[in-house]
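No sequence on hand, only this structure:
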């Protein structure tokens, strides 16, 4: 849960430090500008708040790793994706996006710090403990932090411990470790299809290459 707080705070801080013009730059999410990604983070924060106040009485059906499903690559036809782009454009002034993320995001961060990790909650028709749910989101925050800075070389990077833990989770999802020659960041980028592997990396990946990319949903 501490890593959730650190990774989430680092991501929000990175957004807060962006100059206005960076919101019109592409992000690491195909088809999304930085402003679209930030709008998505606002919705993510809302989801965290909703989930933390949606208790469940049944036994957990997922944990921090199995929370994630490997899905088909997005085609751009998803109605929610289209809605996010329209919502982001409606903000017009990047300062409004920053304010809304800080407002809702800070609330989600406080709610996470106050939550009992052993309590069970329901989301996406699944049941998890709060601890597992928040741990799952370390991967979400870290990947989106990488998306945020994909074309912003001066922006702050995710915490090293978030990158390391996210790599561990992705390796569990893949069912096999990534080559040690790949840094944590490169393993995440290549593993989720955010970057095409080089010829050398492709050879080092071996049989794992056939499983990639792992698109998570």
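Cool, got the structure. No experiment lies behind these values; they were computed from the predicted model shown.

Could you use CA atoms for every contact and neighbour count after this?
OK.

so how far is residue 65 from the residue nearest in space to the middle of the chain?
In the chain, the C-alpha nearest the mean C-alpha coordinate belongs to residue 140, at 2.0 Å (C-alpha atoms, centre = their mean). Between residue 140 and residue 65 the computed distance is 11 Å (C-alpha to C-alpha, to the nearest Å).

Tell me where the chain has helices.
Along the chain, counting by DSSP state H, helices occupy 2-16, 34-52, 79-91, 94-114, 130-148, 160-174, 184-191, 199-205.

May I see these arranged in CSV, with distance to residue 124 as well?
As requested, the helices of the chain are arranged in CSV below (distance: least, C-alpha to C-alpha, whole Å):
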stretch, distance to residue 124
helix 2-16, 20
helix 34-52, 9
helix 79-91, 15
helix 94-114, 18
helix 130-148, 11
helix 160-174, 19
helix 184-191, 24
helix 199-205, 32
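
Between those, which one is closest to residue 23.
helix 34-52 (4.8 Å; C-alpha to C-alpha).

Which strands and helices lie in contact with that closest one?
Using 3 or more C-alpha pairs under 8 Å, 6 or more residues apart in numbering; DSSP states H and E, the elements in contact with helix 34-52 are helix 79-91, helix 94-114, strand 120-123, helix 130-148.

Second structure follows, compare the two:
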């Protein structure tokens, strides 16, 4: 839960400090501008709030690793993916989008800190402990932090500790470790298809190259 709070606070701060003109720049999410990514984060924060007040009275069916499914790369046909750019554009002023994320995002952060990590919640047809649910989101926040700053070289990077935690989570989901020579950032970007590995990196990855990317859903 510490990593959840740390990664989420860092991501919210990075958005808050981004100049308004950066919202029209591309993000690391293919086809999305920074403003689209921030709009997606608003929806993610709402999901966290909803899940934390959706108690379950059955045994857990998933944990922080099995919460995620490996899926095929997106085709762009998902209705929600198409909705987000239109919704983001409707905000007009980036300041309004920043305000909404800070408002909802801060509430999600507080709710996470107050939650009992042993309590059980239901989401997406699964039952998890609160601790596992929030731990699963460390990977989400860290990847989206990297997406946010993909074309913003002056923006703050994710915390070192949460990069390491996100890499460890991705390796558990994939059932394999990335070469130690890869930094945590490179392992996350290459592992999820956000960056194509160089020839030297492909050599280090070996047969793992053929399994890439690991797309989470």
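Looks like it came in fine. Keep in mind that this is a model prediction, so the values were computed, not measured.

who wins for proximity to residue 211 of structure 1 among the helices of structure 1?
The closest of the helices of structure 1 to residue 211 of structure 1 is helix 160-174. By C-alpha to C-alpha, the value is 7.5 Å.

average offset between that closest one and structure 2?
On superposition with structure 2, the mean distance recorded for helix 160-174 of structure 1 (mean C-alpha distance after the TM-score superposition for structure 1) is 0.6 Å.

the inter-axis angle of that helix versus helix 2-16?
Inter-element angle recorded for helix 160-174 of structure 1 and helix 2-16: 110 degrees (by axes from the mean of the first three to the mean of the last three C-alpha atoms, to 10 degrees).

for helix 160-174 of structure 1, packing partners?
By 3+ C-alpha pairs under 8 Å, 6+ apart, helix 160-174 of structure 1 packs against helix 2-16, helix 130-148, helix 184-191.

and the ones you listed as TSV, adding distance to residue 205 of structure 1?
TSV is the format used below for these (distance: least, C-alpha to C-alpha, whole Å):
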stretch	distance to residue 205 of structure 1
helix 2-16	28
helix 130-148	20
helix 184-191	10
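
Minimum distance to residue 43 of structure 1: which of the ones you listed has it?
Residue 43 of structure 1 lies closest to helix 130-148 among those, at 12.6 Å (C-alpha to C-alpha).

Any buried residues in the closest one, and which?
If you call a residue buried by 16 or more other C-alpha atoms under 10 Å, then helix 130-148 of structure 1 has these buried ones: 130-148.

how distant is that helix from the center of its chain?
4 Å (C-alpha atoms, centre = their mean, to the nearest Å).

quick one: that helix aligns where in structure 2?
Mapped onto structure 2 using TM-score structural alignment, helix 130-148 of structure 1 spans residues 130-148.

what's next to that stretch, contact-wise?
Where contact means C-alpha atoms under 8 Å, 6 or more residues apart in numbering, the residues beyond stretch 130-148 of structure 2 that reach it are 1, 3-4, 7-8, 11, 14-15, 27-29, 34, 37, 52, 63-65, 67-68, 112, 115-121, 157-158, 162-163, 165-167, 169-170, 188-189.

residues in contact with the counterpart of residue 54 of structure 2 in structure 1?
Matched by TM-score structural alignment, residue 54 of structure 2 corresponds to residue 54 in structure 1. Applying C-alpha under 8 Å, 6+ apart to residue 54 of structure 1 gives the contacts 121, 122, 123.
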